[in-house]
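K.L.:
Predicted coordinates and the sequence they were generated for:
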Amino acid sequence: MVTPPAQKEKFLLYLLIGQSNMAGRGLVEAEDTVPNQRVLRLNRAGQWEVAKDPIHFDKAVAAVGPGLTFGRLMAAQDASITIGLIPCAVGGSGIAAWAPGVYFADTQTHPYDDALARARTAMHTGTLAGIIWNQGETDSNSEKSAVYEQKLKALIEQLRTDLQAPTVPFVAGQLPDFQINKIGADSQLHLNEAAQRINQAVAELQKRVSNYTYITAEGTADIGDHVHFNAASARLLGLRYATAMRRLQGKISGQK
């Protein structure tokens, strides 16, 4: 266990939510286990400890995701602050599972309720500074992708209300090309139009939701399953999340 800073404003918290690509499935390497005393994570028991991959614990296969790189880069901008990561992603969870009271049988959890409870626990000692979201694979079909934009908008509003953080920055991630362009059983390249609609929804929300932005997954690669980012790509996403978060926080600060 680690004792966080006494001043809540010096302990900045980030909620990490979504499904398996937020939790991470990339191979853990030496660089992913180097400790940084100013980057902590809330473990499964609700205690603070120095962060190292795997950050998440949704499934036994949890490995390298974007969270640790994101946390390290957020800490690097100000030596006086400590970053607290709140890992809550759940592999395989569709956006419908991210609503109050919903039970997700695959992991025997309540994704939204659990994330809310963990965030509230963390906020006893720190200040919620942002939320990052990486999800959409499970919703990449014609029916679910058609309502994805309205469901993500509702999720953002619900979280901000329940966490009493109406202006907290929210950054979402798009799906990668290796999920949009897939080789089918006929060995031909097929376009996953539903995944494209997910990405369009994630982008369009920038026009409809305040203090929101998104990152692309351009130039990323998978671990060989056409679903999950490899470790290098997960770290790249962490960089993009940090860059987008800092930019969003700067805009919000400028508006005050």
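P.N.:
It's in.
K.L.:
From now on I want contacts and neighbour counts done on CA atoms only, so please keep to that.
P.N.:
Fine.
K.L.:
mind checking the SS state of residue 224?
P.N.:
The three-state label given to residue 224 by DSSP: H, G, I helix; E, B strand; the rest coil is coil.
K.L.:
That one - how many residues pack around it?
P.N.:
Look at residue 224: counted by other C-alpha atoms under 10 Å, it has 10 neighbours.
K.L.:
Residue 149 contacts residue 203, doesn't it?
P.N.:
No - look at residue 149 against residue 203 with C-alpha atoms under 8 Å: they stay out of range, at 9.2 Å.
K.L.:
wait, doesn't residue 125 sit right on residue 11?
P.N.:
Yes - contact criterion C-alpha under 8 Å: residue 125 and residue 11 qualify, at 7.5 Å.
K.L.:
Name the residue in the two with the higher neighbour count.
P.N.:
Counted by other C-alpha under 10 Å, residue 125 and residue 11 do not tie: residue 11 has more neighbours, with 25 against 20.
K.L.:
Put this next to the previous one:
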Amino acid sequence: MKPYKLIVILFGALLLSCTSKPEGKHLFILSGQSNMARLNPEESFTPSIEANFGKENVIVVKDALGGQPIRRWYKDWKPISGNEPEANPDLYDRLITKVRAVIENENIASVTFIWMQGERDAREGFGNVYQKSLEGLYKQLSDDLNRNDVNFVIGRLSDFDLQNSKYQDWTMIRDIQVKTAESNPRFDWINTDDLNDGIVRNGKPIENDLHMSANGYITMGKRFADKSIELIEKFTK
């Protein structure tokens, strides 16, 4: 074989190895408060993810609880002044325990953290520490998983209280969620403004509600899936 042909073959093999997608499973971690708790991943999120990556290549972990502030997840949460309330990250501990249990002995190709929360912090008026908390929570999870490539998809608060008449920091937290999502190429966000009108699962009609309609949750799951897939493929092509 002529030397130049050997060089071409070797270069092609090297190029292929550099551009091939990493082997392993794609881990999706879903957490937050009530609008995440009410999301059923099996309705639209998981089917969309599995259709793209294959059922055998997907791990979905969800742990959420309604009405909870971010200090139930972020360990270093602190108010601007004073010492109360205090961080109580028991929900994070519960979440990370679940995650570690399912990824043990697994080769993980990617991790995507999906977050739908902020209503409680808006109501309590802790928007002034929400950005630090959101960024800190992402770093906390990344450190605990020993990864520097975690994708982050944030569900922005809906248009429920754009006048801040019921939840004083509603629009502040909406803006922070978008600002954070646009601060890093591995971050993104989804819009939920059109998901809180319609019929809920028990047949009751809602309009501009704090929570989503039955179809709204299905759409929300699909949007989370689409953004997750987009981020993963962005960094594995």
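P.N.:
Nice, I can see it. In this text the structure is predicted, and so the values were computed from the model without any measurement.
K.L.:
Could I get the full set of strands for structure 2?
P.N.:
Under the criterion DSSP state E, structure 2 contains strands at 25-32, 58-64, 108-116, 151-155, 187-190, 198-199, 205-206.
K.L.:
Those: which one's closest to residue 165 of structure 2?
P.N.:
Nearest to residue 165 of structure 2 among the strands of structure 2 is strand 205-206; the distance by C-alpha to C-alpha comes to 18.8 Å.
K.L.:
returning to that earlier point: which among the strands of structure 2 is found nearest to residue 3 of structure 2?
P.N.:
Taking C-alpha to C-alpha, strand 108-116 is the member of the strands of structure 2 nearest to residue 3 of structure 2, at 36.5 Å.
K.L.:
buried sites along the closest one?
P.N.:
Neighbour counts over strand 108-116 of structure 2 (16 or more other C-alpha atoms under 10 Å) mark 108-116 as buried.
K.L.:
again, but for stretch 163-170 of structure 2
P.N.:
Neighbour-count burial for stretch 163-170 of structure 2 [16+ other C-alpha under 10 Å]: 167-170.
K.L.:
want to throw those into TSV with distance to residue 224 of structure 2?
P.N.:
TSV is the format used below for these (distance: C-alpha to C-alpha, whole Å):
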residue	distance to residue 224 of structure 2
167	25
168	27
169	24
170	21
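K.L.:
Keep only those of those residues that are in helices.
P.N.:
When DSSP state H is applied, these are split such that residue 170 fall in helices.
K.L.:
what does residue 114 of structure 1 align to in structure 2?
P.N.:
The alignment partner of residue 114 of structure 1 in structure 2, by TM-score structural alignment, is residue 94.
K.L.:
what's around that match, how many residues?
P.N.:
Residue 94 of structure 2, neighbours per other C-alpha under 10 Å, totals 13.
K.L.:
Verify the contact between residue 61 of structure 2 and residue 99 for me.
P.N.:
Yes - contact status for residue 61 of structure 2 versus residue 99: in contact at 6.5 Å, counting by C-alpha under 8 Å.
K.L.:
Number of residues surrounding the closest residue to residue 166 of structure 2 other than its chain neighbours?
P.N.:
Spatial nearest neighbour of residue 166 of structure 2, chain neighbours left out: residue 123 (7.1 Å); criterion: C-alpha to C-alpha, 6 or more residues apart in numbering. The local packing of residue 123 of structure 2 (other C-alpha under 10 Å) involves 17 other residues.
K.L.:
try residue 68 of structure 1
P.N.:
26.
K.L.:
just checking, what packs against the longest helix along structure 1?
P.N.:
Counting residues, the longest helix in structure 1 under DSSP H turns out to be helix 231-255. Packed against helix 231-255 of structure 1 by the contact rule (3 or more C-alpha pairs under 8 Å, 6 or more residues apart in numbering; DSSP states H and E) you find helix 67-76, strand 170-173, strand 212-215.
K.L.:
Could you tell me the angle between it and strand 127-134?
P.N.:
130 degrees (axes from the mean of the first three to the mean of the last three C-alpha atoms, to 10 degrees).
K.L.:
Show me what counts as buried in helix 231-255 of structure 1.
P.N.:
231-242, 244-246, 248-249.
K.L.:
ok, residue 37 of structure 2 touching residue 64?
P.N.:
Yes - using C-alpha under 8 Å, residue 37 of structure 2 is in contact with residue 64, at 4.8 Å.
K.L.:
So these two - more neighbours on which side?
P.N.:
Neighbours were tallied for residue 37 of structure 2 and for residue 64 using other C-alpha under 10 Å; the higher tally belongs to residue 64 (23 against 19).
K.L.:
for the counterpart of that one in structure 1, what are its contacts?
P.N.:
Residue correspondence to structure 1 (TM-score structural alignment): residue 64 of structure 2 is matched to residue 89. Applying C-alpha atoms under 8 Å, 6 or more residues apart in numbering, we find residue 89 of structure 1 in contact with 16-20, 22-23, 56, 58, 111.
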